[in-house]
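Enquirer: pasting a predicted model and its sequence here:
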Amino acid sequence: MKRLKVAVLGCGSVGSQVVRLLTEQADDLAARVGAPVELVGVAVRRLDAPREVEVAPGLLTTDAHGLVSGGEVDLVVELIGGIEPARSLILTALEHGASVVSANKALLAEDGSTLFEAAEKAGRDLYYEAAVAGAIPILRPLRESLAGDTVTRVLGIVNGTTNFVLDKMDTTGAGFTDALEEAQELGYAEADPTADVEGFDAAAKAAILASLAFHSRVTVADVYREGISEVTAADVASAREMDAVVKLLAICELKDGAVAARVHPAMIPRSHPLASVREAYNAVFVESEAAGQLMFYGPGAGGSPTASAVLGDLVTVARNRLAETRGTGESSYAARAVLPMGETLTRYHVSIDVADRAGVLAAVATAFSEHGVSIQTVRQEGRDDDAQLVVVSHRATDRQLADTVEHLRGMEIVRDITSVMRVEGMSE
């Protein structure tokens, strides 16, 4: 029986668990695939680095290029991350006849087209379920299960670190800094959390989701991005007064035949399914014409959960190799344009520190009206020096709403704009 030879690039938290599962579940994997799956090499930066699982010394190598360019490997699992050398190694693997499984969201979101074209040319598979939302099966449903439907919107919590921080701010009243420190202490946040808290990680995942959902090439550069570092305890408290929570959302949607893709914090009602996603969990909410509303929920990161998604892809790709076929490749036939953020329809929640005197409310309402923005609700909080107006708008373009806020900042009656946050999922 033909043995399928597998090389793993990277042996960090995910790579080490992939190696463990390949070893411990070798018999089951062989039964599921239809042939033995043999681990023939694990590429690492340092042979003597500490690892979560023991790897047979004969499997370890620092020559990643040599491992994937020999022409003897059937499947390459890329878990290095980043752009280079991951891109070069994947391209080399495909050129030398290997199919590829990757969890590299940054590379796929920045230069996925190069990888897909190389896979197409080589007649090999490129699978990447683990690149978005860890163990949650979301990419394959978009690519295959919903292939006969029209997806209109994808709304997701796709970063566990930010969800943990915002959840702690909501449940304990903590500020951003304290909640982030707790996340770091528990291992949910890196020592340098910039990629997570500033939305870079979520933006890469949004690009991948939008590309699959709308059959168009969307890169991370097309995704509008805001992080959560400016979210305050007052913002979270204001959301609570509206019976809402603050979440960092990845939002991908169709509007007049074009794609809008954005990542930013937003208030969503507690009745929305995504509001109940706690701590470091992820969830993706999909809306389509025929299936309606679907939600995918589970652990969005971690070595074992992500390794589960990697092994799922590996089994599929291995079966394809045995059948001498390949799975679904890139679908970009729609080639839809990507809308700039200014043309995207959204809603704002604006807290305005105002002078407490007659005519203020009318003046604020006029400012909204002059920019074509309709007000849904307005309430006053406090009196005298503590007077605040809290306004929630109806839907308008983001440019109209941003221009309204700038107008307000320049008004003599406005002392300060203390909070500006988008609103999603609330009825108008």
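Expert: Cool, got the structure. Residues are numbered from 1 along each chain as shown.

Enquirer: okay, CA-based contacts and neighbour counts for the rest of this
Expert: Noted.

Enquirer: so what's the residue count around Ala31?
Expert: A count of nearby residues for Ala31, using other CA atoms under 10 Å, gives 11.

Enquirer: ok, then the element right after the helix or strand it falls within?
Expert: Using DSSP states H and E, Ala31 sits within helix 26-33. Once helix 26-33 ends, the next helix or strand along the chain (criterion: DSSP H and E) is strand 37-43.

Enquirer: packing partners of that next one?
Expert: On a contact count with 3 or more CA pairs under 8 Å, 6 or more residues apart in numbering; DSSP states H and E, strand 37-43 meets strand 4-9, helix 13-24, helix 26-33, strand 60-61, helix 64-69.

Enquirer: which parts of this structure are helices?
Expert: 13-24, 26-33, 64-69, 86-95, 105-122, 139-140, 160-172, 176-185, 194-197, 200-214, 233-241, 303-322, 360-370, 398-409 (DSSP state H).

Enquirer: most tightly packed of those?
Expert: The highest mean neighbour count among the helices of the chain, using mean count of other CA atoms under 10 Å, belongs to helix 200-214: a mean of 28.

Enquirer: which elements pack onto that helix?
Expert: Against helix 200-214 (3+ CA pairs under 8 Å, 6+ apart) you get helix 105-122, strand 151-157, helix 194-197, strand 224-225, strand 244-255, strand 258-269.

Enquirer: again, only using 10 Å
Expert: For helix 200-214, the elements it packs on are helix 105-122, helix 139-140, strand 151-157, helix 194-197, strand 224-225, strand 244-255, strand 258-269, strand 281-288, judged by 3 or more CA pairs under 10 Å, 6 or more residues apart in numbering; DSSP states H and E.

Enquirer: a markdown table for those, including distance to Ala237?
Expert: What follows is the helices and strands packed on helix 200-214, written out as a markdown table (distance: least, CA to CA, whole Å):
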| stretch | distance to Ala237 |
| --- | --- |
| helix 105-122 | 33 |
| helix 139-140 | 35 |
| strand 151-157 | 20 |
| helix 194-197 | 20 |
| strand 224-225 | 23 |
| strand 244-255 | 9 |
| strand 258-269 | 11 |
| strand 281-288 | 22 |
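
Enquirer: another one to put next to it:
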Amino acid sequence: MEVNGGDEYYIASDNTGTPLAVFSSNGQMVKQLQYTAYGEIYHDSNPDFQLVLGFHGGLYDPLTKLVHFTQRDYDVLAGRWTSPDHTLWARISKEPAPFNLYMFKNNNPLSDMIDVKNYVTDVKSWLVMFGFQLSNIIPGFPRHPLYFVDPPYELLASQDCDNAQLFTGVQHSVERHNKAFMALEGRQLNKQWRVKRDKPGYWFGTSTPVVGKGMMLAIREGHVLASVTSAAGEGSRKIAQVLTGAIYLEGMHYTIDRRDWHFFVKLGLPDGDLLALGISGGHRTLESDLNVTVSGRSRRGVTVEIHTSALVFSVRYGLGAELLEKERARVLEQAQQRAVARAWAMEQQQVQEGRDVSRAWSESEKQQLLAVGKVPGYEGYYVLPIEQYPELADSRANIQFLKQNEMGKR
């Protein structure tokens, strides 16, 4: 490194490019730096000597404590990027795995990626580099997986111009004549569609349908739109008829007994849908993995529940404008009961195992909690209001135990 005055300095860095010491031209140490695991400087022997190079070889700003790399800024205090990495989507779509858009170096800031992959450090990877695949030579030999490190952003950015597709004048002329020729028969060539169709990619699909075979659902302006294909069975067609036109209770889907429950409201009488389902009460199986249950029948309405292996759709029928609010209140009340019951169960388990609990229980209260599963005089109340966070209505983490005289102190 050379400064404006013409003096030269030598920077000693570790394997990740992080500067650890600065030496003058005569070998004298001018500055020594020590970092935490995620790059925060906790020892600087010479703060007056400004060094622009920082953690992992980036440009360090001592005022904001940000390290600037080519594409983004890194916050050494948070240990995260300041902006998301949207390039992850292409890799995650091909190889699904846990991810974090702000994660720095896969949460391994002490090592370089090339060291983690251990490329050409064993015999198998050396043989592969020279073109020898033992799995192709020896029958039954396990195939050796290779994990290549992605090229740096600087290299990819410099190659953008090289990857641009070039078209000569002859190619443009041929393309124009082809379009003119196809236009004679009323057909047009869509080159982008053809390239997209022929481009290899990865397609995902579940082995079994989530709702019903050949049935598609969509929510538009709060209402359900259901349609079926020719591959749909009789049960899927009946379910589509039931869900069509129902009002979806937004933000009120919960996991109950390892199933994702969604709640709907349908204004009107249920007679037509029940006739199509061939059920007036109780339980019926439409297909191998599609069950229907009718419950809560009264003069005000009835509830139809559609059960699959992973989902449950609860449709409440009734008349009157207040049906939507009543169903919402009923769902929230049941969610609160589940949340309080789960919170008491967790509190009892924590006391049994001697772990930290939500509040300081006395010894007598602990004995009551272990004996009956709750402490008399205490009730479960929400920490965050469910009017703003309905998705937390059945979360035990959103429950706190208070006495009646403590309500005003929350």
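Expert: Nice, I can see it. If you're wondering where the values come from, they're calculated on a predicted model, not measured in any experiment.

Enquirer: TM-score of the superposition?
Expert: Remark: TM-score between the superposed chains equals 0.22 [TM-score structural alignment, normalised by the length of structure 2]; 141 aligned residues with a CA RMSD of 6.5 Å.

Enquirer: any chance of CSV for the helices of structure 1, columns distance to Gln293 of structure 1?
Expert: Converted to CSV, the helices of structure 1 look like this (distance: least, CA to CA, whole Å):
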stretch, distance to Gln293 of structure 1
helix 13-24, 31
helix 26-33, 32
helix 64-69, 42
helix 86-95, 36
helix 105-122, 25
helix 139-140, 16
helix 160-172, 22
helix 176-185, 31
helix 194-197, 27
helix 200-214, 14
helix 233-241, 25
helix 303-322, 23
helix 360-370, 33
helix 398-409, 25
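
Enquirer: identify whichever of these lies nearest to Ile268 of structure 1.
Expert: helix 233-241 (8.2 Å; CA to CA).

Enquirer: remind me what the closest one packs against, helices and strands.
Expert: helix 160-172, strand 244-255, strand 258-269, strand 345-354, strand 414-423.

Enquirer: among the ones you listed, which is nearest Ser13 of structure 1?
Expert: Across these, closest to Ser13 of structure 1 is helix 160-172 (CA to CA), at 15.8 Å.

Enquirer: quick one, that closest one and strand 151-157 angle?
Expert: Counting by axes from the mean of the first three to the mean of the last three CA atoms, to 10 degrees, helix 160-172 of structure 1 lies at 70 degrees to strand 151-157.

Enquirer: what's helix 160-172 of structure 1 packed up against?
Expert: Other helices and strands packing on helix 160-172 of structure 1, by 3+ CA pairs under 10 Å, 6+ apart, are helix 176-185, helix 194-197, helix 233-241, strand 244-255, strand 281-288.

Enquirer: rebuild these as JSON lines, extending it with distance to Glu117 of structure 1.
Expert: Putting these into JSON lines (distance: least, CA to CA, whole Å) gives the following:
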{"stretch": "helix 176-185", "distance to Glu117 of structure 1": "39"}
{"stretch": "helix 194-197", "distance to Glu117 of structure 1": "28"}
{"stretch": "helix 233-241", "distance to Glu117 of structure 1": "45"}
{"stretch": "strand 244-255", "distance to Glu117 of structure 1": "24"}
{"stretch": "strand 281-288", "distance to Glu117 of structure 1": "28"}
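
Enquirer: quick one, which of those is nearest to Ala363 of structure 1?
Expert: helix 233-241 (22.8 Å).

Enquirer: contacts for that closest one?
Expert: Residues from elsewhere that reach helix 233-241 of structure 1 (CA atoms under 10 Å, 6 or more residues apart in numbering): 166-167, 169-176, 232, 243-247, 266-270, 349-351, 390, 418-421, 423.

Enquirer: quick one: buried ones out of the residues you listed?
Expert: Buried by 16 or more other CA atoms under 10 Å: 166-167, 169-170, 173-176, 232, 244-247, 266-270, 349-351, 390, 419-421, 423, out of the contacts of helix 233-241 of structure 1.

Enquirer: my guess is Arg20 of structure 1 contacts Val42, does it?
Expert: No. Arg20 of structure 1 lies out of contact with Val42 (CA atoms under 10 Å); the separation is 11.7 Å.

Enquirer: for Val364 of structure 1, give its distance to Ala283 of structure 1.
Expert: Per CA to CA, to the nearest Å, Val364 of structure 1 is found 37 Å from Ala283 of structure 1.

Enquirer: for Leu249 of structure 1, same thing?
Expert: For Leu249 of structure 1, the distance to Ala283 of structure 1 equals 10 Å [CA to CA].

Enquirer: what sits against the residue lying closest to Lys168 of structure 1 once chain neighbours are set aside?
Expert: Leaving aside its sequence neighbours, Lys168 of structure 1 sits nearest to Ala179 (CA to CA, 6 or more residues apart in numbering; 6.0 Å). When contacts are counted by CA under 10 Å, 6+ apart, Ala179 of structure 1 touches Thr162, Phe164, Val165, Leu166, Asp167, Lys168, Met169, Asp170, Thr172, Gly173, Glu185.

Enquirer: I'd like those residues written out as JSON lines, with distance to Ser288 of structure 1 added.
Expert: As requested, these are exported to JSON lines (distance: CA to CA, whole Å):
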{"residue": "Thr162", "distance to Ser288 of structure 1": "27"}
{"residue": "Phe164", "distance to Ser288 of structure 1": "29"}
{"residue": "Val165", "distance to Ser288 of structure 1": "30"}
{"residue": "Leu166", "distance to Ser288 of structure 1": "28"}
{"residue": "Asp167", "distance to Ser288 of structure 1": "28"}
{"residue": "Lys168", "distance to Ser288 of structure 1": "32"}
{"residue": "Met169", "distance to Ser288 of structure 1": "33"}
{"residue": "Asp170", "distance to Ser288 of structure 1": "31"}
{"residue": "Thr172", "distance to Ser288 of structure 1": "36"}
{"residue": "Gly173", "distance to Ser288 of structure 1": "36"}
{"residue": "Glu185", "distance to Ser288 of structure 1": "40"}
